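> What follows is a protein structure lacking sequence information:
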């Protein structure tokens, strides 16, 4: 794969996964902005040397890489990161949001600081990054945005105490209400035709968790990620093996099979 001339921003790239992403992209010809606040294992504090030293390591190998140290939990911080990419490389083609934070706290002990930190970096940050990157990405011939999720969020069996938000049930309703701009009684997609599913989820008869109940027009389907047989999580997903981006591309039809 040839990424020559493209520019990528990678958040949380001073160490771990983010650094690996940045390093491979750089070897493929990408100009890379390594962004990292340098927080500790609890997500607190900041060390500006983390991003700068990571960038220097790759520059020493001859790659076009710059470091960025900043707090991405605010819109201003995200705007400043995008501005760094544009100022340095005059374009932006790829945004990889790898930075994240997760803490373990019982729901009955949840406090504003804990929730705020999780919401800022995991929800607001990708939105602010995309907002300020969008006008530049639209000028790219092949713009790409890659966000990050978690198996613990997708697979109920991997949930852990303190991460209860990952395992509650949810409803995805479709009904003609004021949000549709509908007044009066609709002929179809009636709100009351969604209600039986929600009442069931709220009842003692519902013994499952981690489901999203799709409800529309009196029809229901409950979905959640189901693990493949033979999985030894996380070391063996019992699925398609690939050792390079080229192999992933070649095997993509198999990888995306349900």
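Everything's here; your move. Computed from a prediction, not measured in an experiment: that's the story for all the values here.

> use CA for all of it now, contacts and neighbours both
Fine.

> Could you list which residues are in contact with the residue nearest to the spatial centre of the chain?
Closest residue to the average C-alpha location of the chain: residue 148 at 2.7 Å, with Cα atoms, centre = their mean. Counting by Cα atoms under 8 Å, 6 or more residues apart in numbering, residue 148 touches 97-98.

> Hmm, residue 13 is touching residue 37, no?
No: here residue 13 does not reach residue 37: they are 9.3 Å apart, not a contact under Cα atoms under 8 Å.

> want to compare, so here's the second one:
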């Protein structure tokens, strides 16, 4: 079965270089019309230039595809609205959104400034929200949408010097989990990519041989799958060097403690039981946690919940 995007319109943010460039080119190769968005700044977010986005558009057109360049700053909603309007005015719809744009301001938490922290949140988290918000009603009305948010192992598991980046990258997971619920009846599916790639964002941080293996081309197939018609939903797909895996947020079974044990000492006494990894499972919504807690409480107290 061949996965294609004929008749589909895609927006890829941060598509002038690295992962975004690769995502945009491969979507176009498979029939999508692509908005190549890139502010054209340095990896710390400073500066702006349209050169990179225009070069990607030229590459797509040379291969027979359709694309337009856009220099919107994803942290500014007015810019994003204009970008989405450009896509609709040009092609009439928006089917696919790949939230890829990002910057780095790496420093230990003790040394990092709040200004840098806010800027990273504005680009990664609010940039994702801005782009998704601008496309949301269009996708609802056409009853079709495929959205990818870009998370990171730094958010899922932590990475020294990236408190700002990690917080933003975990924030997009929280957004995804609720957007999935709100978009379900409109055939909008939302998934997350957790990439490991050798790009200008990671250059100098990895050994040369490792850097050579971690090409954007080994990550982009994950995006192509996540924005396909038969894509999964609410999935964190990890990709790098040709390897693919799924990350999940899980919770252990609830252990009810009798009223006299509902103390920090009681939790300490039952910690091994509470923390039993083999009971962990993925919940499908926040309400499931409440139901889980109430079920064991009712059983422990010998009462029925209406």
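Perfect, I can see it now. Note that this is a predicted model, so its numbers are computed, not measured.

> picking up where we left off before, mind checking which of residue 13 and residue 37 of structure 1 has more residues around it?
The residue with more neighbours, out of residue 13 of structure 1 and residue 37, is residue 13; 30 against 24, by other Cα atoms under 10 Å.

> Which helix or strand contains the alignment partner in structure 2 of residue 77 of structure 1?
Aligned by TM-score structural alignment, residue 77 of structure 1 pairs with residue 79 of structure 2. Assigned by DSSP states H and E, residue 79 of structure 2 falls within helix 77-91.

> average gap between that helix and structure 1?
Its aligned residues in structure 1 lie a mean 1.1 Å from helix 77-91 of structure 2 after superposition (mean Cα distance after the TM-score superposition for structure 1).

> which residues sit against the helix or strand following that helix?
Sequence order places strand 96-99 as the next helix or strand after helix 77-91 of structure 2, per DSSP H and E. Where contact means Cα under 8 Å, 6+ apart, the residues beyond strand 96-99 of structure 2 that reach it are 8-14, 127-128, 131-132, 135, 145-150, 223, 227.

> let's see 7 Å
Under the criterion Cα atoms under 7 Å, 6 or more residues apart in numbering, residues 9-13, 128, 145-150, 227 lie in contact with strand 96-99 of structure 2.

> Any quick ChimeraX command for the buried ones out of these?
One line in ChimeraX is enough to select the buried members of the contacts of strand 96-99 of structure 2, burial here meaning 16 or more other Cα atoms under 10 Å:
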select :9,10,11,12,13,128,145,146,147,148,149,150,227
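
> Need the max-distance pair from the contacts of strand 96-99 of structure 2.
9 and 150 (19.1 Å; Cα to Cα).

> How far away from the center of its chain is the lengthiest strand in structure 2?
Looking across structure 2 with DSSP state E, the single longest strand is strand 188-195. Offset of strand 188-195 of structure 2 from its chain centre (Cα atoms, centre = their mean, to the nearest Å): 5 Å.

> In structure 1, what stretch matches that strand?
Taking TM-score structural alignment, strand 188-195 of structure 2 hits no residues over in structure 1.

> Pull the distance from the next helix-or-strand element following that strand to the chain's centre.
Remark: after strand 188-195 of structure 2, the chain's next helix or strand is helix 208-213, criterion DSSP H and E. In this view, helix 208-213 of structure 2 has its centroid 24 Å away from the chain centroid, taken as Cα atoms, centre = their mean.

> what comes up buried for whichever helix or strand comes after helix 208-213 of structure 2?
Sequence-wise, the next helix or strand downstream of helix 208-213 of structure 2 (DSSP H and E) is helix 220-226. Neighbour-count burial for helix 220-226 of structure 2 flags 220-224, 226 (criterion: 16+ other Cα under 10 Å).
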